[in-house]
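Asks: this is a predicted model, with the sequence first.
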Amino acid sequence: MPLIRIFLLLLLCLNCCTYSAIGQSEPIPESRIRKLVQQAWEDYKDANFEKSLINSRVALNYATSSKNDYLIAKSYKIIAGNYSELSEFDKAIFFYNKALFYANKTNNDSIKYSLHNNLGNLYCFEKQQFDKGINYYKKSIAYSLKINDISQVYFTNVNIAWAYFDIGKFDEGYPYLKFVGNNIKKYGDESTEIVVNMLNGMYSNFKNDNAAANTYFKNAIAAGKDSDERSDLAYAHLEYSKFLTKTKRYKEAYDNLILYNQITEELYNQEKLKKASIAGFNLELDEYKRQIDKIESEKSSQYQSLKKSRIIVVLFVLISFILLFLLITLIKNIRYKKKLNVELLEAKEIAEEASLLKTQFISTISHELRTPLYGVVGITNMLLEEHKELSRSQHLSSLKFSARYLLSLVNDILQINKIEENKVVLENLTFNISDEITMIKNSLSFLSQKNNNQITIEIDHQIPEYLIGDKLRLAQILMNLVSNALKFTKDGEVEIIVKLSKVEEKFHFLDFLIKDNGVGIAIVDQGKIFEKFVQVGRKDEDYQGTGLGLSIVKRLLVLFGSTISLQSNIGEGTSFSFTIPFEHDPQKTKHIIDEIEVDLSSDDVYKILIVEDNIINQLVTRKIIEKHNYVCNVVDDGFGALKILENEQFDLILMDINMPLMNGFETTKRIRLQGIKTPIVALTAFDKDEITEEAISSGINDIIIKPFEPVKLFKIINYLIKEAKNAG
């Protein structure tokens, strides 16, 4: 009994203290919270982001305490808007989703419309995730119709049409543009006049109605000159330039492209000034985010405190020592789970950061390896060309093979990274299957001779002469499988068999079989050979590669919509088989060939400027250029290029990107600002996908990745020079 009385006294004291603490917290009037939210909104519209974030954070704190879901959603919406204006788009999306979570707890469809529309804008035009953005737009329209706000439906339809047109889905976007056209007099205003005319121009261009397209684009540009929407005017010039290029009005196309670059440069400079003015404030943004997260945490703590108080009341009534003990145990478990959740979140953040660092590291290391490899491959080729007596040298052949193997390794690592990030898109090229496989056989002759193997080819005569598909990815698949077979076969045979399995309309389904009579693969190992960096049956003296080849093969076949099958037994050899459909269309094949055909027989002597800081790469590139009877000048950096262009004219400029003092992008921009129209080709070790967007915006005409095949370089050089001369 004395023990029970002590517990009763403790529980009574704790219960009184808890209710006393709750009673001391006075509720904040809703009118005051609304006033704070309105002030934060006014500060946001006046671009006073710091003050807006402070007021919205205080409003969020009060709204959370009052459990007012609508005001919580409004506060998060304003916070997200501030981050969006400060170009912190990931944080903006985070807080818009927070706002949407609380908005969905209310019956206010107006704020739901606004939040879905804003998320659509961010995903479509900032994150370039169009499918996700368009989905948000469509939900936004549903809420607008629910509140019968057709004017908002009008503006959202403009955004959806633009998003579809940006990704080339004109037929899907046209119904939304048609709705806009039917309602433009009733709901249109100056803010959409530029965009609506531009979209009509894009659609007319798509439909090959050149007269209508020309009129719409001119109307868009005229409206833009009388408007403050400079960004929309820039896009109107850009789309008009594309249309003019298509209709072979190159001079006007170039003029509009210049106007686009000028307006974009002005907006870019304004954005830089804006960012510079808030540079000090940006350091506080993360702290504000932590404070907002703290509000959520405090809300959870208050809820847990209230829950604990109720449990204490129940325990006070029941007076059970056993239940009190269980309560203490439960509280400890909750704290442990909270701690575990925090650790999991931290681990997730570390993993995401590690993934980003991995991508950056792979990009950097591939560039750093390609640059010296360009020199090694180039100088090796020069030695073989200038000293014919060395053509049979095993040392030089080994050097050339090793350099190309190292380049292949770099490309494999980059390839697997691109596939994992869904950056690989299949291309449509015309090719002859027999020629492609013969070329693969010849390129692997060194490896086949090393292990005294024979490569035999069997191709079904029913397969058409020319097919359409991604021949480069197919070659990569076959190269990996055949080279793998050669490595694990000695004094044997590797067979490449291709048969036509079926024809559906224009598509011919080809069955590929790569078969060897080598060491074979144990059944226990067959399930894991397609994983990254996995090698089976490896001995220290063996040369087995990195374990990436089969992993790349499997992932590339997924892109083709195919799978790979394996049959193997120890000592009996291995067979890999898969099926890929390729298109057969003679008219389309002729069109593709006509597009890529370039005349290399010209006797004209062109003058080329090489901008390159690496001395070895200067030597290699210069030798390749001068070997084809071109006149060549070399400068070490961007400043040297600008200086020589003041006094001399060139037919084409080969521009390195990664240079000290001033990189290739900045150099190109300055060249274009001086009115120099000379074609510029980026000659770089960077991966093409990483720099294409920035290269185009800076004024670069094309990109070639080092090391490269000289024939490809001269095709591009001749094409660009002749195009420039015809435009002039």
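Replies: Great, that's in hand.
Asks: from here on, just use CA atoms for contacts and neighbour counts.
Replies: OK.
Asks: now residue 707: how far from residue 219?
Replies: 47 Å (CA to CA, to the nearest Å).
Asks: actually residue 324, not the one I typed
Replies: Remark: distance between residue 324 and residue 219 (CA to CA) = 78 Å.
Asks: next: residue 491.
Replies: Residue 491 is 73 Å from residue 219, by CA to CA.
Asks: the more surrounded of the two?
Replies: The residue with more neighbours, out of residue 491 and residue 219, is residue 219; 18 against 14, by other CA atoms under 10 Å.
Asks: the more buried one belongs to a helix, doesn't it?
Replies: Yes: counting by DSSP: H, G, I helix; E, B strand; the rest coil, residue 219 is found in a helix.
Asks: in what helix or strand does residue 500 lie?
Replies: Secondary-structure element containing residue 500, defined by DSSP states H and E: strand 493-504.
Asks: packing partners of that strand?
Replies: If you count contacts as 3 or more CA pairs under 8 Å, 6 or more residues apart in numbering; DSSP states H and E, strand 493-504 packs onto strand 454-459, helix 471-487, strand 507-516.
Asks: could these be laid out in JSON lines, adding distance to residue 579?
Replies: Converted to JSON lines, the helices and strands packed on strand 493-504 look like this (distance: least, CA to CA, whole Å):
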{"stretch": "strand 454-459", "distance to residue 579": "14"}
{"stretch": "helix 471-487", "distance to residue 579": "11"}
{"stretch": "strand 507-516", "distance to residue 579": "5"}
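Asks: returning to what we had before: buried set for the strand holding residue 500?
Replies: By 16 or more other CA atoms under 10 Å, the buried positions in strand 493-504 come out as 493, 494, 495, 496, 497, 498, 499, 500, 501.
Asks: ok, residues contacting the host helix or strand of residue 115?
Replies: Assigned by DSSP H and E, residue 115 belongs to helix 109-125. Helix 109-125 has contacts (CA atoms under 8 Å, 6 or more residues apart in numbering) with 74, 77, 89, 93, 96, 99-100, 103-104, 129-137, 139-144, 146-147, 156, 159, 163.
Asks: and if we set it to 7 Å?
Replies: 93, 96, 100, 103, 129-130, 132-134, 136-137, 139-140, 143-144, 147, 163 (CA atoms under 7 Å, 6 or more residues apart in numbering).
Asks: next up, a second structure to put side by side with the first:
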Amino acid sequence: MTAYIKSLPLWLKYAFLISLITLLLSFSAGEIVRGYERNYLEDKVDRQLQSYFQTLSSTTLEDVLTEDVPHLETILEQATSHNPDLTYVLICNEAGVLLARSGQDPDDNNPLTAQYHRTIMFEGEIFGSMTLALSKERLLADISHHVDQIRFISAASLLLLGFFCYFLTHYLLLSPLNRINRRLLSVDELALPVNQEHLSELARLDKSVNVLQKVLTAQKEKERQLQLAKRHAEAANKSKTEFIATMSHEIRTPMNVILGSLDILKDESLSTTAKQFTTTAQNAARLLLNQLNDILDYSKLDANKVAVNNAVFSPVNTAENVIALFSEQAAEKGIELAFHSDQESQAHFIGDEGKITQVLTNLLGNAVKFTERGTISLSITSKKLQDSTTLSFTVEDSGIGIDKGKLTAILDPFVQSDPSFSRRYGGAGMGLAISHKLLAIMDGQLDINSSLGRGSSFSFRLTLQPADNTKDKSNCTPIVPTLQQQALPILLVEDSPSNQLIAKTLLAKYGFQVNTANNGLEAVQAMRSNQYALVLMDLQMPEMNGLDACSEIRKLTSAQKKVPIVAMTANVSDTDKRQCLSVGMDDFLTKPIDKNKMLQVICYWLGRNHQGTALYSQVS
């Protein structure tokens, strides 16, 4: 029975509860009204009897004194006929002798009759007595009628209130509760709605809570697995970063030797064939270095570790410098490189020249790579806005073009429009992906228009702030070391003999006096016994690395503390740069070493005469 009651629908239980409450409250209200009116009846009967007595005693006083019985009987008959509730009247003289009577003598134990007996007095003298009897039947019938009306009204009011509360509860509670139950039960794949129809709402809610608990438990397990997967992914990403850093260092170290050797060989007296092979090897080495840089750049972009470095620059000078990088390669293929710019774009602007240069280098490098003949043009146009200027850079070529169905795919890393291109033209297919991400960082977008066999057009727009009265830094006179700078001793700390040879040879060509140390420990000993004007420090070395060696050197005498120390390493990450500056290094050069940049850094620090605060120079 209990199970059957629990399985009843909630609305049926609610309706039964309302009916039961209505019945109890209406019955209770009727009984309360009945008791109240009974008390009111007793008071009313007493008041009526007193009123009848006063009226009759005043009317019959003279007849009682004269003992006029016929007249008394007439008065009593008229009184009982006009007052149906007055069922009995008895009048006696002062001696108790009956004078007149009307009606039937009532039973003393009859609860439906109220009796009233008083003496008839006038000016303090007793002339007789009067007995009255009043029937309560009509009054009790009125009370019962009132009670029934009260019960009906209260029951109707309570039922209306109950149904109103039911519909309100159904709208605000039961209906949403049913929807929640169905949705919760639908979460569980094993819960079939058909099997739940025989359950009450509360039973379904209880089952829904069980389902929710089950789902939450499964969700917690998934979150635990996701956290575990996240830790594995972070570990894998860390391993990837360490692998890229290690491979970068291991590749840059021999590349420094290769490019340095080829750079030195180009200045020697070689046969035409030897110069041709030297140039070919140098181009191949630079291509390999560019691909390595692309991998590192994309790794930084993928980790969101690239920031915009705004400074004053000339877009025209930047474009001309990029064109100069490919002029020799284009001339060898018989391709004409054209450059156009309008008047507004020849001004100076505030932007990230390095990233713009990298994007233009990637776009122009692709154009030269995939164009066999014809013309490649780079154009810059401008549109002046209220407080800024929008510059449009466009690279157009007459090369092989790209199929329209593959324009989106080529923006993905390691993807080219045709896999055979990587075998025919070379490259890892990362230039456009890197350019796309760099432009997104600068609030720009790469637009591509191309047709297979008809060439391509790559363009992007950047909104930049103009810069006034700015000197063009690109027209600076090439730095030439002075005789005083050439006389200052330099300590080269490098564990690789081949790298030592390349660096010493390049520095000797510019007249510098160079001593070497094979590791950080030898460098510290050399600084203790000799005075040097500059230290070129590798980082990864046996016995003692470059960071520890720099820290030890900075602990020496105050004069030696001011010796500029320049990192010269294949570690190229921002973390490596920050570590170098944190231990007291003054500048940072990356391998493979660019001889012009190395010359700028060396002349800059030797020209400071060992004065001033250690700063990271603009040329690094």
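Replies: Arrived safely, thanks for sending. Here the structure is a predicted model, which means the values were calculated and not measured.
Asks: give me the TM-score for this pair.
Replies: Laid over one another, the chains give 0.60 as their TM-score (TM-score structural alignment, normalised by the length of the second structure), with 412 aligned residues with a CA RMSD of 3.4 Å.
Asks: sorry, back to before: how close does the strand holding residue 500 of the first structure sit to the second structure?
Replies: By mean CA distance after the TM-score superposition for the first structure, the fitted strand 493-504 of the first structure averages 2.0 Å away from its aligned residues in the second structure.
Asks: that older thread, nearest to residue 414 of the first structure, of the helices and strands packed on strand 493-504 of the first structure?
Replies: helix 471-487 (13.4 Å; CA to CA).
Asks: how about that closest one, aligned to which bit of the second structure?
Replies: With TM-score structural alignment applied, helix 471-487 of the first structure matches the range 353-369 in the second structure.
Asks: what's the average distance of the matching stretch to the first structure?
Replies: Relative to the first structure, stretch 353-369 of the second structure is 1.4 Å off (mean CA distance after the TM-score superposition for the first structure).
Asks: okay, buried residues for that stretch please.
Replies: Using 16+ other CA under 10 Å as the test for burial, stretch 353-369 of the second structure gives 353, 355-369.
Asks: again, but for stretch 132-151 of the second structure
Replies: Result for stretch 132-151 of the second structure [16+ other CA under 10 Å]: buried residues 132-136, 139-140, 143-144, 146-148, 150-151.
Asks: the stretch 201-350 of the first structure: helices as residue ranges?
Replies: Remark: helices assigned in the stretch 201-350 of the first structure by DSSP state H, counting those that start in this stretch are 210-225, 230-246, 250-277, 279-282, 285-318, 321-386.
Asks: pipe the ones you listed into CSV and attach distance to residue 176 of the first structure per row.
Replies: Shown next, in CSV, are the helices of the stretch 201-350 of the first structure (distance: least, CA to CA, whole Å):
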stretch, distance to residue 176 of the first structure
helix 210-225, 17
helix 230-246, 19
helix 250-277, 26
helix 279-282, 39
helix 285-318, 37
helix 321-386, 37
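Asks: of all these, which one is nearest residue 724 of the first structure?
Replies: helix 250-277 (9.5 Å).
Asks: and that closest one, which stretch of the second structure?
Replies: Going by TM-score structural alignment: helix 250-277 of the first structure matches no residues.
Asks: helix 230-246 and that helix, what's the angle between them?
Replies: 150 degrees (axes from the mean of the first three to the mean of the last three CA atoms, to 10 degrees).
Asks: just give the closest residue to residue 523 of the second structure, not the sequence neighbours.
Replies: Of all residues not flanking residue 523 of the second structure in the chain, residue 517 sits nearest, at 5.5 Å (CA to CA, 6 or more residues apart in numbering).
Asks: residue in the first structure matching that neighbour?
Replies: Aligning on TM-score structural alignment places residue 517 of the second structure opposite residue 635 in the first structure.
Asks: quick check: its match touching residue 612?
Replies: Yes: Residue 635 of the first structure lies in contact with residue 612 (CA atoms under 7 Å); the separation is 6.5 Å.
Asks: out of those two, which sits in the busier spot?
Replies: Comparing residue 635 of the first structure with residue 612 by neighbour count (other CA under 10 Å), the higher total belongs to residue 612, at 26 against 17.
Asks: just checking, the more buried one touches residue 619?
Replies: No: the criterion here is CA under 7 Å, and residue 612 of the first structure misses it with residue 619 at 9.9 Å.
Asks: which residue packs closest to residue 397 of the second structure, ignoring adjacent ones?
Replies: residue 376 (4.4 Å).
Asks: let me see the contact set for that neighbour.
Replies: 336, 337, 338, 367, 396, 397, 398.
Asks: let me have these in CSV, adding distance to residue 453 of the second structure as columns.
Replies: Compiled in CSV, the contacts of residue 376 of the second structure are given as follows (distance: CA to CA, whole Å):
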residue, distance to residue 453 of the second structure
336, 18
337, 19
338, 21
367, 13
396, 13
397, 11
398, 8
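Asks: ok, and the most crowded of those residues?
Replies: For the contacts of residue 376 of the second structure, the largest number of neighbours (other CA under 10 Å) sits with residue 397, at 28 neighbours.
Asks: counterpart of that residue over in the first structure?
Replies: Matched across to the first structure, residue 397 of the second structure falls on residue 516, judged by TM-score structural alignment.
Asks: could you do residue 594 of the second structure as well?
Replies: Aligned partner of residue 594 of the second structure by TM-score structural alignment: residue 709.
Asks: how many neighbours does that match have?
Replies: Close neighbours of residue 709 of the first structure, defined as other CA under 10 Å, add up to 10.
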